[in-house]
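S.K.: 3D, please:
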Amino acid sequence: MASNLPLENVWDYPRPPEIEPVQARLRVIFNQIVLADTTRAMRIIETGHPPTYYIPPEDVKQEYLNRNDKTSYCGYKGLASYYDFILPDNQPIVKARIWSYENPTGSDEKYIGVKGYFSFYVGPWDCYVNDEKVEAQPGDFYGGWKTKNIMGKVNAGSGAWIIDYKMTNNPSRYITEQPDTFNTVFALAPQERISNIYECDDRRCGCGSKYTVALTNERIIQRRADSCCGCCSQGYIDSMLFLSDISSISTRVNPTRNGMPLTLTGPFGSEVFTFSRQSFHNALAMIPQAAMPHKISTQPRIVMQTPYSAPPYETKPMKPDYQSAF
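M.R.: The predicted model follows:
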């Protein structure tokens, strides 16, 4: 059955993501139990992703939901709480397939529109937009609903990396294999994985610096290559900081001609990492997201033990003198 919704391409969706009301009827049905039925939903659309739908609590049968201990962090909406689906008479429980932002945070208050709303992963229940049964967004991280009108290659979540993020008509190159090398004095460990590489060319008439920053599951690494008149290299400076050591992030260093510096502070001092203006907000969201598992883990830290696949998470612009701390 053809979709009765207008055609939309995920690469035409905005970044930063936008929130908007939904006119369509949404339903979530499990074994003839209608868990949710609404015409008052909101959706969030973001570059490379099918829409994520949020249903008002009044239209969800909350007697089947039980909040668990799982949480996750979004650079825009803050901390999400997760819910198990439960039934009487000892039937199996579906764990952590429903989430909600009980108190969306951040300087951009537009996401307050989904406060207390519930969002459902597709499956094991059936999800419908109008009368169309939706497909799940690939992967096991994101919760987008894909209808037949959604066009474009969709980001798949964990197990994939986004590299060379640029705010263009093709914002990122989707890859499933790691780069062979990253040229700095800080060699990658065998189990270390790069999630993003950022480049900022701050040279003018061949003079100045070019910055290359790699974000991995354990560290953030930068090479600053200096040159003069484009014909003679002035050498390079490599710097590195473990994600587990980051205690604060500041944007108070003045921007350069093309670059936006971030100051990352840890117990052993500060390092400045420079990003292009196009990729700055992406980096500002992804660095805390990558560092968060190192901050909330209750296990002794073993360097490079578990690769972390950082997704292209929701990003948000910050004020020039923004100061954050974990």
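S.K.: contacts, neighbours, all on C-alpha from now
M.R.: OK.
S.K.: And the contacts of stretch 131-144?
M.R.: Outside stretch 131-144, the residues that touch it by C-alpha atoms under 8 Å, 6 or more residues apart in numbering are 1, 3, 49-53, 119-123, 126-128, 145-148, 154-159.
S.K.: tell me the SS of G113?
M.R.: Of the three states, G113 takes helix under DSSP: H, G, I helix; E, B strand; the rest coil.
S.K.: What separation is there between V213 and M151?
M.R.: V213 is 32 Å from M151, where distance means C-alpha to C-alpha, to the nearest Å.
S.K.: And the two? Which one has more around it.
M.R.: V213 (23 against 16; other C-alpha atoms under 10 Å).
S.K.: shouldn't that one be in contact with I194?
M.R.: No - V213 is beyond contact range of I194, at 10.3 Å (criterion: C-alpha atoms under 8 Å).
S.K.: Proceed likewise with the subsequent sequence, for comparison:
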Amino acid sequence: MAVVAGDLRIAATESAIRALETGSPPSFYLPPEAVDQSLLEPSDRRTLCEWKGEAEYFHIKGPKGLIRDALWRYPHAWDDAAVIAGYFSCYPARLDCVVGSERVRPQAGGYYGGWITDDVVGPFKGEPGTGHW
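M.R.: Modelled structure (predicted):
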């Protein structure tokens, strides 16, 4: 699995954690050592997940400038999500993500960070008509 911006490799690993959430395609969380953290710039953005805790976000210093809030992590993930504490995930709408040899398609809606591949079938949160989910 790899994450790139243009020709710039941001991360690569064979040890990602695939996280499943209700109504969403999976998100992949990459171990910190798989991410080129020299490319990260901390963001002021924070969000709260009722299951995972508080997420912090990072911009990427990309080849064409700053890619805002492209990655996030849960530094102190709660309870059953503790396995992803400190691991990074990213938005496939902002970065190019590849699983195996397949380029990932982003989850609709802009807020969600699900990774859609050919073997993942919706509907998913974020698509038209799913606002009540």
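S.K.: tm score of chain vs chain?
M.R.: Once superposed, chain against chain, the TM-score is 0.91 (TM-score structural alignment, normalised by the length of the second structure); 133 aligned residues with a C-alpha RMSD of 1.9 Å.
S.K.: Mark which of the contacts of stretch 131-144 of the first structure are buried, thanks.
M.R.: 49-53, 119-122, 126-128, 145-148, 154-157, 159 (16 or more other C-alpha atoms under 10 Å).
S.K.: Filter the residues you listed down to the ones in strands?
M.R.: H49, P50, P51, T52, Y53, S119, F120, D126, C127, Y128, W145, K146 (DSSP state E).
S.K.: which one among those residues gets closest to S239 of the first structure?
M.R.: Using C-alpha to C-alpha, H49 comes nearest to S239 of the first structure of those, at 33.5 Å.
S.K.: Spatially nearest residue to the alignment partner in the second structure of the closest one (excluding sequence neighbours)?
M.R.: Using TM-score structural alignment, the partner of H49 of the first structure in the second structure is S24. Ranked by C-alpha to C-alpha, 6 or more residues apart in numbering and with sequence neighbours excluded, the top spatial neighbour of S24 of the second structure is F124, at 5.0 Å.
S.K.: surely the one you found meets P25?
M.R.: Yes - proximity of F124 of the second structure to P25 meets the contact threshold set by C-alpha under 8 Å, at 6.7 Å.
S.K.: Quick check: chain neighbours aside, which residue is closest to A12 of the second structure?
M.R.: In space, A12 of the second structure is closest to A2, 4.3 Å off (C-alpha to C-alpha, 6+ apart).
S.K.: and the gap between G157 of the first structure and T147 of the first structure?
M.R.: 18 Å.
S.K.: Would you point out the most distant pair within the ones in strands among the buried ones among the contacts of stretch 131-144 of the first structure?
M.R.: Top of the distance list for those (C-alpha to C-alpha): H49 and D126, 19.6 Å.
S.K.: Give me the most central residue, the second structure.
M.R.: Nearest to the geometric centre of the second structure sits C90, at 2.5 Å (C-alpha atoms, centre = their mean).
S.K.: which ones are touching the counterpart of it in the first structure?
M.R.: Residue pairing (TM-score structural alignment): C90 of the second structure is matched to F120 of the first structure. Residues in contact with F120 of the first structure (C-alpha under 8 Å, 6+ apart) are Y53, Y54, R97, I98, W99, G143.
S.K.: let's see 7 Å
M.R.: R97, I98, W99, G143 (C-alpha atoms under 7 Å, 6 or more residues apart in numbering).
S.K.: Identify those among those that sit within strands.
M.R.: Among the contacts of F120 of the first structure, the members falling in strands (DSSP E) are R97, I98, W99.
S.K.: distance between the ends of stretch 32-48 of the second structure?
M.R.: This stretch, stretch 32-48 of the second structure, spans 21 Å end to end (C-alpha to C-alpha).
S.K.: distance between that stretch and the chain's centre?
M.R.: Centroid displacement of stretch 32-48 of the second structure relative to its chain, using C-alpha atoms, centre = their mean, to the nearest Å, is 11 Å.
S.K.: in it, what's buried?
M.R.: So, applying 16+ other C-alpha under 10 Å, buried residues of stretch 32-48 of the second structure: A34, V35, L40, E41, S43.
S.K.: Could you pull out the strands in the stretch 51-200 of the first structure for me?
M.R.: Secondary structure of the stretch 51-200 of the first structure (DSSP state E, counting those that start in this stretch): strands located at 65-74, 78-85, 94-100, 118-120, 126-129, 132-133, 135-136, 145-146, 150-151, 161-163, 173-175, 194-201.
S.K.: With the second structure overlaid, how far apart is the fourth one on average?
M.R.: Average distance between strand 118-120 of the first structure and its aligned residues in the second structure, after superposition and using mean C-alpha distance after the TM-score superposition for the first structure, equals 0.5 Å.
S.K.: Now check the first structure for the residue matching V120 of the second structure.
M.R.: Using TM-score structural alignment, the partner of V120 of the second structure in the first structure is I150.
S.K.: how many other residues sit next to the closest residue in space to its match that isn't next to it in sequence?
M.R.: Nearest residue to I150 of the first structure in three dimensions, chain neighbours excluded: E8, at 5.1 Å (C-alpha to C-alpha, 6+ apart). E8 of the first structure: 15 surrounding residues under other C-alpha under 10 Å.
S.K.: So what does E8 of the first structure match up with in the second structure?
M.R.: Match for E8 of the first structure (TM-score structural alignment): no aligned residue.
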